[in-house]
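**Q** Sequence first, predicted model second:
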Amino acid sequence: MTGAIDAVEADRALKSKHRAMWALGDYTVVAAELIPELGRRLVAACSVRAGQRVLDVAAGSGNAAIPAALVGADVVASDLTPELLEVGRQSADRKGAVLEWREADAESLPFGDADFDTVMSCVGVMFAPHHAATAAELLRVCRPGGTIGLINWTPEGFIGQMFATLKPYAPPPPPGAQPPPLWGQEEHVRELFGDDVTDLGMRRETVTVDRFATPEAFRDFFTTFYGPTIAVYRNIADDRERTAALDRELADLARRHAGPSGAMEWEYLLVTARRRA
């Protein structure tokens, strides 16, 4: 019994840490300025239409949830971080989108079985630490024959490589936590969903990011607005040499990926499937 209690407390502490990390900086600026079209791409890939009941898991400030609501779907946007949900509410109000916002853990969703026609996530659920638990929840709340749609950063793409760059400077992950970019590997996704889905489609695509005049501008943007990057820098704040080394590595990463004009292509895996009836 003591071991079970300890595991529950450890999970609660981990989720609290994740919630605080995503509240750092301002992720809504990242979503709005760098990848606004990804949410619309996911909504289109899932063929979301008016009257459907749609759940956006780890929705952040509504990058996919708001476009889904604007086509007339009955949308619930859920996320672990209430600060992001509040920004999303304000954004939805400005755009005339009507939807529900719920604080929720992707690994333990507060919804009934088979509640939704479409369950989706745009670079969101990949950051939940326990992948099998997350996949099980996506399947559980989707009705038989319903659609599951995901956009996840690939390990080989720019954001996956950014996380690889950050890893040596970050605290070690807790036991059982899995790297987010695994969700961008086709075989990993197949293993997670197994025989519980049909019509599993996966294709790698890119989004063009033409926001940064220099590699250093990219680095400074991410150290200002992106919670995971800010958290890593806080971890090494007392070590000037390691901080300077990470500064160089992040700028070098952007330099390697930038084209002649400075634009970058960030690769992601688009996943669509139907829950087996």
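**A** Yep, that arrived.
**Q** C-alpha from now on. contacts and neighbour counts both.
**A** Fine.
**Q** secondary structure element for residue 31?
**A** Applying DSSP states H and E as the criterion places residue 31 in helix 27-34.
**Q** Quick one: list the elements packing against that helix.
**A** Secondary-structure packing of helix 27-34 (3 or more C-alpha pairs under 8 Å, 6 or more residues apart in numbering; DSSP states H and E): helix 82-95, helix 215-225.
**Q** Of all those helices, which one comes closest to residue 27?
**A** Closest of the helices and strands packed on helix 27-34 to residue 27 is helix 215-225, at 5.9 Å (criterion: C-alpha to C-alpha).
**Q** Now do that closest one: everything it contacts.
**A** Outside of helix 215-225, the residues within contact range by C-alpha atoms under 8 Å, 6 or more residues apart in numbering are 24-27, 29-30, 212, 229-230, 233, 247, 250-255.
**Q** For the residue minimising distance to the centre of the chain, which non-adjacent residue is closest in space?
**A** The residue lying closest to the centre of the chain (C-alpha atoms, centre = their mean) is residue 124, at 2.0 Å. Closest residue in space to residue 124, ignoring its immediate chain neighbours: residue 58 at 4.7 Å, by C-alpha to C-alpha, 6 or more residues apart in numbering.
**Q** Would you confirm that residue 100 contacts residue 73?
**A** No: the pair residue 100 / residue 73 is not scored as a contact, 11.2 Å apart, by C-alpha atoms under 8 Å.
**Q** next up, a second structure to put side by side with the first:
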Amino acid sequence: MSVQTWAAETDRAVKAKHRQMWALGDYATVADEVIPELGAVLVRAAGVGPGDRVLDVAAGSGNAAIPAALAGASVIASDLTPELLAAGRTLAARRGAELEWQQADAEALPYADGEFDHVLSCLGVMFAPRHQVSADELVRVCRPGGTIGLISWTPEGFLGQMLRTMKAYLPPPPPGAQPPPLWGVEEHVRALLGDRVTDVVVRRETVTVDRFASPEAFRDYFKANYGPTVAAYRGIADDPARVAALDEDLVELAGRHMAAGTMRWEYLLLTARRSG
């Protein structure tokens, strides 16, 4: 087997595992019930308006794509996982939003150079394993003068801490994969985009989450619905001691971030204008 063939087969295997992970549970419900406003926050920050051509990368069930369509834009929601796209179609129909849903890999977008006025990703592209490859694609498909807009969990925030907690219970990442919360580090994202963008605006914000009455309620909800958490538990299902340890770790983490049933999850909001 040639090096090129091995690399291609390895990449396909990695992407297949990503699709399977995000098809677990019910991420569409998580996005809709826990963080429903974040997509609209990104759409407003990027200045999306009527007639704009918008691509939502790693769109999931359309947390940003649907608000962009409701703002009058012509939108394509792209994602690696067909199950999330199907859920997004249902949500869009319920809300009266018209847009296209297309299966696509954030690391190899099937779109022309400069095809879109706005290229967005709300908690999506951060999970693609090779950050520079994904960033290059975001820039490539954005027209000169167009806007790239991103929302990502920060390493220091609750979700960043949760992902780090679960890492000990998951198989090692594939070679070359980088931690998702690095997209929540301003210096990292600036380095990924480089001098291909100007007018970079960065803000650390928090989203208020009051969906859970207790740390245990949070754990049980994410254990049932959030793909990475479901995958972590499935991987250790035959080891009761590790299951109990993960149960305890998630409750302890949620407890440190919860006060009177309210949590505040930090994210990085970044917008930039494509140079050229």
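**A** Yes, it's here. Only a predicted model underlies this, so the values are computations on that prediction, with no experimental measurement involved.
**Q** Distance of the residue nearest to the centre of the first structure relative to residue 246 of the first structure?
**A** 25 Å (C-alpha to C-alpha, to the nearest Å).
**Q** Ok, which of the helices and strands packed on helix 27-34 of the first structure comes nearest residue 43 of the first structure?
**A** So among these, helix 82-95 is nearest, using C-alpha to C-alpha, at 15.9 Å.
**Q** Relative to the second structure, what is the average displacement of the closest one?
**A** If you overlay the two and look at helix 82-95 of the first structure, the average distance to its match in the second structure is 0.9 Å (mean C-alpha distance after the TM-score superposition for the first structure).
**Q** And the contacts of that helix?
**A** With C-alpha under 8 Å, 6+ apart as the test, helix 82-95 of the first structure has contacts from 23, 27-28, 60-62, 66, 77-79, 98-99, 101-103.
**Q** Inside helices: which ones of those residues?
**A** 23, 27-28, 66 (DSSP state H).
**Q** So which of those wins on neighbours?
**A** When neighbours are counted by other C-alpha atoms under 10 Å, residue 66 leads those with 29 neighbours.
**Q** now the strands for the stretch 151-276 of the second structure?
**A** Counting by DSSP state E, counting those that start in this stretch, the stretch 151-276 of the second structure has strands at residues 197-209, 258-259, 262-274.
**Q** residue contacts, residue 210 of the first structure?
**A** Residue 210 of the first structure makes contacts with 34, 262-264, as judged by C-alpha under 8 Å, 6+ apart.
**Q** quick one: which of those is most hemmed in?
**A** The member of those surrounded by the most neighbours (other C-alpha under 10 Å) is residue 264, with 21 neighbours in all.
**Q** is it true that that one touches residue 256?
**A** No: using C-alpha under 8 Å, residue 264 of the first structure is not in contact with residue 256; the gap is 9.4 Å.
**Q** distance between the ends of stretch 206-223 of the first structure?
**A** First-to-last residue span, stretch 206-223 of the first structure, C-alpha to C-alpha: 23 Å.
**Q** Please work out how many residues are found near residue 97 of the second structure.
**A** Neighbour number of residue 97 of the second structure under other C-alpha under 10 Å is 18.
**Q** Also residue 241 of the first structure?
**A** As a burial measure, residue 241 of the first structure scores 11 neighbours (other C-alpha under 10 Å).
**Q** Kindly report the same for residue 145 of the second structure.
**A** Neighbour number of residue 145 of the second structure under other C-alpha under 10 Å is 16.
**Q** who does the host helix or strand of it touch, helix- and strand-wise?
**A** Per DSSP H and E, residue 145 of the second structure falls inside strand 142-153. Applying 3+ C-alpha pairs under 8 Å, 6+ apart, we find strand 142-153 of the second structure packed against helix 38-46, strand 116-122, strand 262-274.
**Q** now what about it, what contacts it?
**A** 42, 45-46, 113-124, 126, 138-139, 159-160, 181, 183-184, 265-276.
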